[in-house]
Structure formats: structure tokens, C-alpha cells
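Enquirer: one predicted model, sequence on top.
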Amino acid sequence: MSGTSEPVLVVDFGTTSSSAAVVVGAAEGRTVPEPVTGAATWPSAVFWDGQQMLVGTLAERRKRSEPESFAAEFKRGLAADASVVLGNRRFRPIEQVVAMLAALRVEGERLHGGPIARAVVTVPASYGSHDPRRARMIAAAEAAGFDTVELLPEPVAAAFAPIVGAPFEPGDLVLVYDLGGGTFDTALVRIGERWHEVLGHAALDDCGGRDIDALLAGRIHIDGQEWLAPLLSSAAATPTAPATLRLGMAVTDFAQRLKHQLSDAPAVEDFFLPNAPPYRLSRTDLGTLAAPLLGRTLACCTDLVTRLGVPPSEVTAVLAVGGGARMPAVTELLQRALRLPLRTVEDPALATVRGAARWLPSSGPRRVSAQTSPEPTLPLAFPIPGGSARLLRWLVVPGQAYLAGVPLARVRLPSGALWDLTATAPGTLDRLLIPPGAEVAPGTWVALARP
């Protein structure tokens, strides 16, 4: 596999927001805009209207009309994949992921002007080789209409993102600090020419930008008791009543709006309701409120480096990515506590998708040539890189002639990367020895061919 003229949709599927880019050949990826807002990020949200699943901003705009039909952060439930009720139906998290990926594919094809059959989906480094979330993400992408699906670790993608200043050099050790909307992930990555190696990783599944929003929303409830009291009294007593859910959504959205404004201003004054008094908040207030949560992310980073036995002096830099990295409190904390060079990207929220789009054409020809014998019927075996791989599909059929260098089959490595098994000389495929779905070990005879 390599960056060819075949169009590829690169997807960063996040807990609270997602983004995608169309990559064709060596050209720079084109970000897929959200169809309602035109923004580069899509809310990872769905809404079942009784007949179809709405996604993104369309879902966000309907959530207050029927809160019980709305869902967000469903990526967190992908491990158990237990169904939840949306309106009058039950949906598993994987089905909600399919709806989001299908919408991204439709808009990507509209931007490209033609069909897109191949996808690269970034996943957290915590999704290990036997983690069921890997298989479910691949299955969701296939159900969304992609024929070929490749997984790429998020910290590897982030390390390929265009950074401010000089680029990283091969051999550099980079600590990726990824504070997303729903989770925090960190990884120590060794920079390479074509592939970056994840030396170790750690994650906090309950520590993201939305958790900061929840803390701020709690403070707004306390500070605004006087003007929220009439709304609270009119809301139903049960936490799951639509009126109660609507009020909670409104306060959380207001908290998020305040937080975003503080990325550009030292203090902000805004109104929850036209007749309510102004609510004032400063960066210092927000930093104090978020300090315990951000302290957990810092401890997660230092514990990872300690566990790997890497002296801090050998770490080249900290790379801050994710939407939460926009907060000045985050960058100030990293600079003050870690005492390492801090590297940033133009838009931290798009670092993963832009890095993946840059990685794809630079990943090189991921092909391995056959090992044959001098017999009239040649057994084909391949030196699979990194150990065994799973055979996804045969690209030629018995009786079909092929030329040297032509891909015969496609395999998926444990890392999620796709490789093509190619012929070293022309021939005709005689018989298949390994069926699709089977594991292929290095040197195993996978087929017989005739010169």
C-alpha cells in the first residue's frame, strides 16, 4: 500500500468531534467541511428522528427538541457496545459510528467528485492489537461503504502534523499530549523516516474538554442559583425528564462557549438569558477550576515516562494536540511542570487528521515480494514484516496471469497497517493455500504459481 492516485478518506473519529480529509496521490489533503456550518470539525453526535439518523450539527440542533433521541460521546461505549434507547428504537454504539462515518464518506465523495472506497481511520494507541474496539471500528467503516479500511494510531498521526517551527528529526523522542473533548491520551513516540514508533502510551477515559465543561457548568449552577431557580422549579423533578435534560444541555453549551472565548481573551462576560445578570469568568478562574483535572493529565505523562525508564533529558519535546490544547492553562501547565520544549500546531483540534493526511503519501510502497523456489510449480511465501498478518483478500484468482510487481494479496498487520504481497516475476496463479481471514506467518506458503 502507498499513497497512490486512489482517493482515500482519512478520518479522525473523536469522542466529541470528528474530522476528515480527502487525500489523492501526493497532494495535500482537503479537509471535508461539515455541511451545515462549513467548519472543519463535525460534532460526534446523532439524533434519531423516527425515520433516519441525523448526524453532526443537524443532530446538535435537534437535541433540545427531543433530548431522549439524541446521543453524543458514543465512542466511549464502543468496548461494551451495549445498545441504548434513542426515541423509539435501540441502537448500539457501533451503529452510531456507522452513521457518522457514512455521512463523512458522502461529503468526502461530494468534495472529491467521485466514489471513495478506501479509508484510513485513526484510533487511540490504547486500542491494542486484540482490543475489540479495533475490529468494531473496521467493521463500522466497512458498513459505511468502504472496501479497504486501515487503522493508524493517533499519536503517530499527530507526530506527522505540520508543527510550528522546525520539523522533528528522525530519532527524536516526542511526548504527545492529546487532550481531546472526551478523553486524554499520551504517548512517547520515536520519530522515523516513514513511520513513527509508539514506545508506550497511557490514557484517561474520563478526562477531556467536556469534563472541564461539566465542572464549569456545575459552578454556573451554583453561581446562578438566583436566576436559574425559576427554570429549575419549572423543570420536572426527575433527572431524565425532557425539561431537565434541556436545561442541563443549555448550561453545558453556555459553559463551553465561555471556555472557548477564554482561548482568545483573558476574561469574558456573557449572558445565559437576556434578562439574567452577566456571567463573568477569567482565565485564572477557569485554570483554578480545571487544575485537578489537568493535574491528572500531567501525572499520566510523568508516570508514562517513568514506567518506560526514559530520562526526561532524552525527551526532545512535548507536542500538545487536541481541542483542549487551545486552553492557555494547558500550555502554561506543560511549560511550568514538565520543563521540556513545547511544540504546537496551527489548529490542535485538526492535528491528528492533518498528520494522517501527510503520513499517507509519505508512508512509501508498503509491499513485500514473494520468496519462490526453482520448482516448475512455485510455492509463494512472503517475509511478513513484524511477524504474522491477517489475509484480507486475494487480488488475483487461480488461472489469472500476473506481471512482476503486481499485488497478489492484501494483508493487515497487528498494528492495523495494510501491506500488499507482490510477485517478483511474471507467472500464473495456480492454487490458493491460505483463505481470506486466515493468519499468515513469515515464510508460510500462501499459494502455488506457474512461471
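Expert: All right, it came through fine.
Enquirer: CA only for contacts and neighbour counts going forward, please
Expert: Noted.
Enquirer: return the distance of stretch 177-196 from the chain's centre.
Expert: 11 Å (C-alpha atoms, centre = their mean, to the nearest Å).
Enquirer: in that stretch, which residues are buried?
Expert: Within stretch 177-196, the residues scored as buried using 16 or more other C-alpha atoms under 10 Å are 177-191, 195-196.
Enquirer: same question for stretch 411-426.
Expert: Result for stretch 411-426 [16+ other C-alpha under 10 Å]: buried residues 411-424.
Enquirer: packing partners of the helix or strand containing Val174?
Expert: Here Val174, judged by DSSP states H and E, is contained in strand 173-179. Applying 3 or more C-alpha pairs under 8 Å, 6 or more residues apart in numbering; DSSP states H and E, we find strand 173-179 packed against helix 154-159, strand 184-190, strand 317-321.
Enquirer: put this beside the first:
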Amino acid sequence: MTQSALVVDFGNYQTAAALVAEDQIQAIACPPVHPDSPLDERYLHAVITEAGRHAQARIDRLTLTIPTAIGRDEFRRAAVVALAAGAGFPDAELISDAVAAVTDPFTRPDLPDDSLVLVCDLGVSWSATLLRMAPEQPVQLAEETASESLTRAGLDILTDSALRWLIASCRAIVARAGASPGEIAAVVLVGGASRFPAAASALRAELGRPVLQPIDPEFAVIRGAVQWARQTAGRKLIAVPPSWRVEPLQWAVPERARLLRWLVAEGQSYPAGACVAQVRTPDDRVYDLTAGREGIMLEHRVFAGRYVNSDNALAMARSAMLISGDRPTKRLAMKVSGDWMLTPDRQYLVE
């Protein structure tokens, strides 16, 4: 069955959203954003309602972009997750603007794992972020965000002071990460203001590193978030079933993951491949824990919100198929004469 995902990129003055189902991507018209509260539950409900009207079907998953400033702030991330849960999506996934920008198919360079990339997002709020490329997704190492939003249009936003802040911020976050500008593989430049040549020229001249600019840079974040959401199928963990009649359910879960929720209740049966639970990683990816074979859920051993690891038996289950293949139990009769007594330690029978 095809799952549909809604991807929402919140902005201070404009929100972009897209509905993703397999190879089809449909842009969603979003209501105007109120500058004082661009991200709240009521507004998110409005976007979800509009997307549902276009989809004419249930939306299965939700992906939200978050500003680079809260990319590593667990408390602020938790607040966004709670907001999504209030809108009916407790399994919503979060991706930072910078990570989404380098995931954009029109942006991401062919760089090896462990290489360092600077992302300069010149939208309404300017930010600079240092990422380390990794197989699953880039890791955010350090970031700087401008203290004030740059709201004036045109060349006014590209003043010398703004460009000096950008260059100084890039140097500062590289130094905080214990690296040097020479170790930066590339600088990715996105956001509406990146269209002006002065920004790319200043970065190239001051840092001496290649500058990459995608087409339509103001849409790089939403495109990258859509690409990331389409990789949900790769975040499924299948249980390795032992050959026991009553068996523990274990998965090779990512480090420091928390159990998000159980989707199969105790006493409920499930088919092979069913998603029985979900876990959330510290960077707010959500993994589906799927069943290696059919079974009946006997007991939940871990409650939602608890940390889990690969050594944990998260639940106990039994396979009706295995039980049905058992041979009938043999009943043995022993003929005796006289009386029998059980010893006090209950270990022996004596005649």
C-alpha cells in the first residue's frame, strides 16, 4: 500500500509544503503566515487540512523542517515534536534547514563521507552551519544565526556589514569544530538572497573554497526535505526471529533511540512484516520496528519514552505458525505398586 507524506518547510513570512506519494510530488498552497507566530498548532492544522483536501486520502507521515538554530537543541526539538503530536502526528520527523539544503538533489555535491561542508542560508534570517557528511544523513557540528531578520528586499540586504557577519560566522563555526578553512570541501549557498553575486564572490574570496549554488535556491530546503522524506522506506528495522516458542523481540536500533509508541497491543496478533512499534532517534528520525514473522504480542517489556538499545528485549511474542507445527504431546503412563511420597525438598519421589 502506498504511503503519503506531507513535508512542511516553515518560514517567517512564507511556508512551503509538498505532498509526496512514491514518485509523485504535489505542491500544497499554504495559508499566509502570521509573523508573530509562524509555527503553531492551529496553523499546522490548516496546512494539514489543505493537504488532505488535495490528497483525498489519509496522510500517513509528516516531516517538518526546523531552523538550524534549534538543530541540536533537544528541548526546542521536543516542543516541535509535541506540536506535531497535537496535530495528530506523534511520529513526525524533523530535519534541519541545513541538512535539507545539502540533501536537495540540485545541491548535494558528490562528496565522500566525513568531509566538511559549510551551508550558508541567506533567507529572511541568515545562518551559517557546518556539517559533516555521513551515510545516513549529514551531522550538524556548529551553527551561527543572525540576531535580526533581514527583511529589506533587494541589494539593501547585501550590505558590507551583513557580508562581514557571514564571513566571520563561517570562520567562527569552523574554528569551534576544531577545523580550518582548508579542510572545508565546499560551501553551499541557498536562500533567496544567494541569487546576488556579491555573496558568492565574498565567500569564494575570503574562504578560498568552492561555492555551490543550486537552481532556485529559495526552494532548496523544501526540495531536500522532500527527498529526505522519500527515504522513509529505508528506516525500517526487521526483527531477527529466534526459533523459540515464546520469543523476545529485539531490533538493532540506532544509538540513544527512545521508544516512541507501540502499534500492536498486548494479546493482538500481527502478520509478518507488520510495523509493531516505532523509535525516535536524538535527531528526530523515526524508525519502524517490523516483525520478522507473524505472531501474537504477549507482553510489552519497555514503555514509550524509554531509551532502548540492541540488547533490550522490547517485548515477548509467540508464533502461532510454529506452535501449529509441533508434534502432539506424548503422555507417558507408569505402572506402580504401593504408595509414593514426595520428599520435602520436592526433588524426588520415593516408593
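Expert: The structure has been received and is ready for your questions. Here the structure is a predicted model, which is why all the values come from computation and not from measurement.
Enquirer: quick one on the thing from earlier: and the strand holding Val174 of structure 1 against structure 2, how far off on average?
Expert: Comparison of strand 173-179 of structure 1 with structure 2 after fitting gives an average deviation of 1.7 Å (mean C-alpha distance after the TM-score superposition for structure 1).
Enquirer: contacts for that strand?
Expert: Residues from elsewhere that reach strand 173-179 of structure 1 (C-alpha atoms under 8 Å, 6 or more residues apart in numbering): 155, 158-159, 184-191, 207-209, 301, 314-325.
Enquirer: can you rerun that using 7 Å?
Expert: 155, 184-191, 208, 315-325 (C-alpha atoms under 7 Å, 6 or more residues apart in numbering).
Enquirer: just the strands in the stretch 51-200 of structure 2 please.
Expert: 61-66, 93-96, 116-122, 126-132, 139-145, 184-190 (DSSP state E, counting those that start in this stretch).
Enquirer: and the stretch 351-451 of structure 1, by the same measure?
Expert: 367-369, 378-381, 389-394, 401-402, 407-412, 418-422, 427-432, 439-440, 445-450.
Enquirer: the fifth one against structure 2, how far on average?
Expert: Once superposed with structure 2, the aligned residues differ from strand 407-412 of structure 1 by a mean of 1.0 Å; criterion: mean C-alpha distance after the TM-score superposition for structure 1.
Enquirer: which bit of structure 2 covers that strand?
Expert: Alignment of strand 407-412 of structure 1 against structure 2: residues 275-280, by TM-score structural alignment.
Enquirer: coming back round to it: and the angle for the strand holding Val174 of structure 1 with strand 184-190?
Expert: Computed by axes from the mean of the first three to the mean of the last three C-alpha atoms, to 10 degrees, the angle separating strand 173-179 of structure 1 from strand 184-190 equals 170 degrees.
Enquirer: not counting residues beside it along the chain, what's closest to Ile215 of structure 2?
Expert: For Ile215 of structure 2, ignoring the flanking residues on the chain, the nearest one in space by C-alpha to C-alpha, 6 or more residues apart in numbering is Phe106 at 6.8 Å.
Enquirer: tell me the counterpart of the one you found in structure 1.
Expert: So, by TM-score structural alignment, Phe106 of structure 2 is matched to Ile163.
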